[in-house]
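Asker: Test case, fold it:
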Amino acid sequence: MSRKNLLNLIQVDADMPVKTTASDNKLVGQVASTMREEKARQARADDIERRLAEGQAVIDLDTALIEPSFVRDRMPGDINGLLASIREQGQQVPILVRPHPEKSGRYQVAFGHRRLRAIQELGLQVKAVIRTLTDEELVIAQGQENNEREDLSYIEKSRFAQRLKERFPREVITSAMSVDKAELSRMLSIIDSLPSGLIDAIGPASGIGRRSWQELADLVQKDANHDPVALAQSEEMQAMSSQDRFKALILALKPRRIVRGLPEVLSTSSGQRLGHVKQSKTKLEITVDRKEAAEFAAFLLNDVVALFEERRANNVQKKEA
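Answerer: Now for the predicted structure:
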């Protein structure tokens, strides 16, 4: 039987009598079953597309096709713990991406940057949810996911807010950050008060909150005798953890109160003892134990006078300018 006749047989008017054989009936049943299966497959495909559009389906993506968000929210940090977890248990939580607005066939991360980085290092495909998002929807999803996970430090959140400020109104930023306008203003004020290089040198400083960062900002504004960026970038401080580096910098910038007549320990920001300072109305005495601080003793003898003269010359130039 030709395909045309078969279709006529399927679509025949119910009032018109048609003679069919057992073979015809069997073939019609097979075609009807095939059509039902095809319809079911199409329904499943439509459902998958709908779920993808709604961001509910998780699919595997090649990490080479994925780019970071256009607004960075994290500072470089250690992901060894996350690497070990994914290596042992697999990726438990998918990342959220959107189709790249400018590059066909590529994607852009809304959240899950650390997971993506870990998956890339392991050479695996990443589990992801794809959702069509505007720029505003992306940064709101990015910010709210960070708030839910509570793994961004205060200074990372503040920097994220500053970067959002360059492109979005405050209403979008407060929604993304889940903060009110007053708190947003405080975050932006701290960022504006600190050199960008200083924040980079300190790092995320997890566990350090707003009051401590405000204290650092105040010290930086008041202290004209130290270069906070150079201090934080020093080999000694860079050997510390980010939190300890922050605390050491606070200690180094805080004005020291010397009680006259009583010796005070002179030490580095990391606690290395260099000597003792004794001050009176007429004298300032620095005593250095050459066994404990031979390098510092040599510095005092060989370099301190030259540094003093250089500093005095710089001060003269500033006054003349």
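
Asker: Going by C-alpha atoms from here, please, whenever you check contacts or count neighbours.
Answerer: Fine.

Asker: Check which element follows the longest strand belonging to the chain along the chain.
Answerer: The longest strand of the chain (DSSP state E) is strand 273-279. Using DSSP states H and E, the helix or strand that follows strand 273-279 towards the C-terminus is strand 284-287.

Asker: List of residues touching that next one?
Answerer: When contacts are defined by CA atoms under 8 Å, 6 or more residues apart in numbering, strand 284-287 is touched by residues Gly275, His276, Val277, Lys278, Gln279.

Asker: Export the residues you listed as JSON lines, with columns for distance to Gln56 and neighbour count.
Answerer: Below are the contacts of strand 284-287 laid out as JSON lines (distance: CA to CA, whole Å; neighbours: other CA atoms under 10 Å):
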{"residue": "Gly275", "distance to Gln56": "64", "neighbour count": "19"}
{"residue": "His276", "distance to Gln56": "66", "neighbour count": "16"}
{"residue": "Val277", "distance to Gln56": "67", "neighbour count": "19"}
{"residue": "Lys278", "distance to Gln56": "69", "neighbour count": "18"}
{"residue": "Gln279", "distance to Gln56": "70", "neighbour count": "16"}
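
Asker: quick one, longest helix in this structure?
Answerer: Of all the segments of type helix in the chain, defined by DSSP state H, the longest one is helix 22-54.

Asker: Could you also give me the structure for this second sequence? I'd like to compare it with the first:
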Amino acid sequence: MSKRPGGKSILANFGSFSQPEAAATDAAASEEQKPSTPSQPLARVGAGVIGATQRSLSELREERDSLRALVDAGGGSEIDPKLIDPSPFPDRLPDDSDADFEALKKLILEEGQKVPIQVRRHPIAEGRFQVVYGHRRWRAASDLGIKVKATILALSDSELVVAQGIENAARQDLSWIERALFAWRMDEAGIKARDIRAALSIDDPELARLRSVCRTLPVDVIEAIGRAPKVGRPRWVALASVVSEDEAALGRVRKTLSDDKVLQRPSDDRFKLALAAVKKPAARPRSQVEIRSPAGKVVGKVTFSSGDVRFAVSTDHAPAFSSFVEDELPALLEKFFAREGEG
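Answerer: Here you go, the predicted model:
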């Protein structure tokens, strides 16, 4: 048996379907059918992204060829965009700018839609379809009020997410958190881990990290931050780690992201502000302030330190001062929480 070619993942093979590569694959398959000789021992299949599933190399190639045939299926249709729904497994967050989308609409308006989108028949709604990939072209056609060219495929949920992965592998521009959300949504829909790994071309440890972040950070918080294309795995994991350890951290993040001025900033900036919000302030050094009467006489002192405030009042004033603080405390707390936005 010949060795697995170059350690390429199944999606890497999906991502480039040129004829020379197809011929090379066929040649490799023919070589596999030759009987092995003592001088050519059987090569081990590497434990890579898909190898971790313990399926044989021939099974992987069979699955790849089957899905490739589905994606490359010929014949297109023109469909009313109103009859099409988005993929049940969204893999995109809104862009910070609509400039690229507006340019796409202008191009389609002037030159027509060159490349069909891929859709499948809706599994439960008769006469409707779901996008496999090509969401932006579908949206553009909808905005322009024209029919969208589409290839209709027969795909199960698992095949749909792998087909989306084919497109994503070709583009390679999903941000890390978009990949995490894609994995989480597939998890929620009961997609097998094997197929999630195939759709994202990742291994088990990376899948565990994607899952961990989305299980810690609520979806509404992630969506409020946005794509954050310059923010990679380490900082998202760091944010999730602090939130998991500090119960108050998530509240600080939500408060930061509720500011309209923050929401108008690019998503990378929104992430930085969210990360800054979860960092605990440095411990305040211990300090003392003298309590003086209107005449300037020192009658006590108040000591401030991290998480601690202590009053010490002279015996002449202590009983009356204690009663005064007790009476004034409810109004003082109300003023404090109003200032903190919790009133």
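
Asker: which residues in the second structure does the longest strand of the first structure match up with?
Answerer: Counting by TM-score structural alignment, strand 273-279 of the first structure pairs with no residue of the second structure.

Asker: Could you do stretch 28-37 of the first structure as well?
Answerer: Going by TM-score structural alignment: stretch 28-37 of the first structure matches no residues.

Asker: Same check on stretch 247-254 of the first structure?
Answerer: Mapped onto the second structure using TM-score structural alignment, stretch 247-254 of the first structure covers residues 272-279.

Asker: Show me what counts as buried in that stretch.
Answerer: Leu273, Ala274, Leu275, Ala277, Val278 (16 or more other CA atoms under 10 Å).

Asker: Please give the element, helix or strand, for the closest residue to the first one other than its chain neighbours.
Answerer: The shortest distance from Leu273 of the second structure to any residue other than its chain neighbours is 7.2 Å, reached at Thr256 (CA to CA, 6 or more residues apart in numbering). For Thr256 of the second structure, the enclosing helix or strand under DSSP H and E is helix 249-257.

Asker: cool, Ser85 of the first structure as well?
Answerer: Assigned by DSSP H and E, Ser85 of the first structure falls in helix 80-89.

Asker: In the first structure, what residue corresponds to Lys105 of the second structure?
Answerer: In the first structure, Lys105 of the second structure lands on Ile86 (TM-score structural alignment).

Asker: go on, Ile166 of the second structure?
Answerer: Ile166 of the second structure maps onto Gln144 in the first structure, with residues paired by TM-score structural alignment.

Asker: what about that match, neighbour count?
Answerer: Gln144 of the first structure has 17 neighbouring residues, counting by other CA atoms under 10 Å.

Asker: does it really touch Ile173, like I thought?
Answerer: No - Gln144 of the first structure lies out of contact with Ile173 (CA atoms under 8 Å); the separation is 10.4 Å.

Asker: Map Lys261 of the second structure across to the first structure for me.
Answerer: Aligned by TM-score structural alignment, Lys261 of the second structure pairs with Glu236 of the first structure.

Asker: Actually, Asp195 of the second structure.
Answerer: By TM-score structural alignment, Asp195 of the second structure lines up with Val172.

Asker: what about that match, neighbour count?
Answerer: 17.

Asker: Tell me who's in contact with it.
Answerer: By CA under 8 Å, 6+ apart, Val172 of the first structure lies in contact with Glu136, Ile140.
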